[in-house]
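Visitor: Next comes the sequence, and after it the predicted model I'd like to discuss.
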Amino acid sequence: MAEKFPTRDPRDLSDYLFDWTDFLTDQANGDVAVIETATVEIVDGDGSLEMTGTLVGPHSVVADLEGGTVGKTYTLACEVTLVDGRRFNRSAKVSVKDL
């Protein structure tokens, strides 16, 4: 099941955070794995929602979004590769509405 981001207005230029901290924390010893690379893509776009940039931190990925069609829900897919080579994928949904 995909995570749900807050509803956005199509006029917004806003950040959406994929926080991997809890997922990457080793519950046994508290060590936290580090993200080496990441990609975010709009899976079911209609061309009106645009990703204007991404920022990759050690434990999170931020996607900057702009636009979107009122009444449409989009799915964002985030894939991270850790420094040890492991890869993980998560998705999140964001709805567009006049706010």
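Guide: Now that the structure is in, tell me what you want to look at. Numbers count the residues shown, from 1 in each chain.
Visitor: From here on, just use CA atoms for contacts and neighbour counts.
Guide: Noted.
Visitor: Next up, the contacts around Ser91.
Guide: Residues in contact with Ser91 (CA atoms under 8 Å, 6 or more residues apart in numbering) are Ala2, Glu3, Thr75, Leu76, Ala77, Cys78.
Visitor: Report the buried members of those.
Guide: Thr75, Leu76, Ala77, Cys78 (16 or more other CA atoms under 10 Å).
Visitor: which one of those residues sits closest to Phe18?
Guide: Nearest to Phe18 among the buried ones among the contacts of Ser91 is Cys78, at 7.6 Å by CA to CA.
Visitor: Could you check how far that closest one is from Leu65?
Guide: 14 Å (CA to CA, to the nearest Å).
Visitor: which residues of the chain fall in strands?
Guide: With DSSP state E as the criterion, the chain has strands at 3-4, 13-19, 35-42, 49-56, 60-67, 73-82, 87-95.
Visitor: packing partners for the third one?
Guide: Helices and strands touching strand 35-42, as assessed by 3 or more CA pairs under 8 Å, 6 or more residues apart in numbering; DSSP states H and E, comprise strand 49-56, strand 60-67, strand 73-82.
Visitor: Take this one as well and set it beside the first:
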Amino acid sequence: MDKALEQQLRVKVGVLKRAIKEHNMYAEEVQKTEAQLESMGTEHDRYRQISDALDESKAMLADAKSRVADACSTVQSFLEDNTVPEDAELCVQAKDFVQQATEVR
């Protein structure tokens, strides 16, 4: 594979990897915050503050999900438009991250 193509793919895969990581982080944060809200009553002093944080985390989760979808389509398009050896480590890694990204959708 051409060095320039390899570098482009490496960058695109890195963006996808980071987007998936951020999505998973926000999904975990939403779950923890929801559990925390359930365990405390609505009369608790910090309920409103934690509820607002949950809303913000949900918004960031939606944003991260759209970035995962965008990065996934970019990697898929790159793989389709360029000749990349199927057995190349970077190509295998790219396909693994594309698979993870489809699970996020």
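Guide: Arrived safely, thanks for sending. Keep in mind that this is a model prediction, so the values were computed, not measured.
Visitor: And the TM-score between them?
Guide: The TM-score (TM-score structural alignment, normalised by the length of the first structure) is 0.26; 44 aligned residues with a CA RMSD of 4.2 Å.
Visitor: picking that back up, using a markdown table, please lay out the buried ones among the contacts of Ser91 of the first structure together with distance to Ala92 of the first structure.
Guide: Output for those, formatted as a markdown table (distance: CA to CA, whole Å):
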| residue | distance to Ala92 of the first structure |
| --- | --- |
| Thr75 | 6 |
| Leu76 | 5 |
| Ala77 | 7 |
| Cys78 | 8 |
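Visitor: Closest to Leu13 of the first structure out of these?
Guide: Within those, proximity to Leu13 of the first structure (CA to CA) peaks at Leu76, which comes in at 15.7 Å.
Visitor: residues touching that closest one, list them.
Guide: By CA under 8 Å, 6+ apart, the residues touching Leu76 of the first structure are Val40, Glu41, Ile42, Val43, Ser91, Ala92, Lys93, Val94.
Visitor: Geometric centre of the second structure: which residue is closest?
Guide: The second structure has Ile20 as the residue nearest its centroid, 2.2 Å off, counting by CA atoms, centre = their mean.
Visitor: what's the closest non-adjacent residue to that residue?
Guide: Of all residues not flanking Ile20 of the second structure in the chain, Val68 sits nearest, at 6.0 Å (CA to CA, 6 or more residues apart in numbering).
Visitor: Can you classify that neighbour by secondary structure?
Guide: Under DSSP: H, G, I helix; E, B strand; the rest coil, the three-state class of Val68 of the second structure is helix.
Visitor: what do you get for the one 4 residues further on?
Guide: Classification of Cys72 of the second structure by three-state DSSP places it in helix.
Visitor: count of neighbours near it?
Guide: Using other CA atoms under 10 Å, Cys72 of the second structure has 27 neighbouring residues.
Visitor: how near is the nearest residue to it once chain neighbours are set aside to Val13 of the second structure?
Guide: Excluding its sequence neighbours, the residue lying closest to Cys72 of the second structure (CA to CA, 6+ apart) is Val98, at 5.7 Å. Going from Val98 of the second structure to Val13 of the second structure by CA to CA gives 9 Å.
Visitor: who touches both of these two?
Guide: The contact lists of Val98 of the second structure and Val13 share Val75, where a contact means CA under 8 Å, 6+ apart.
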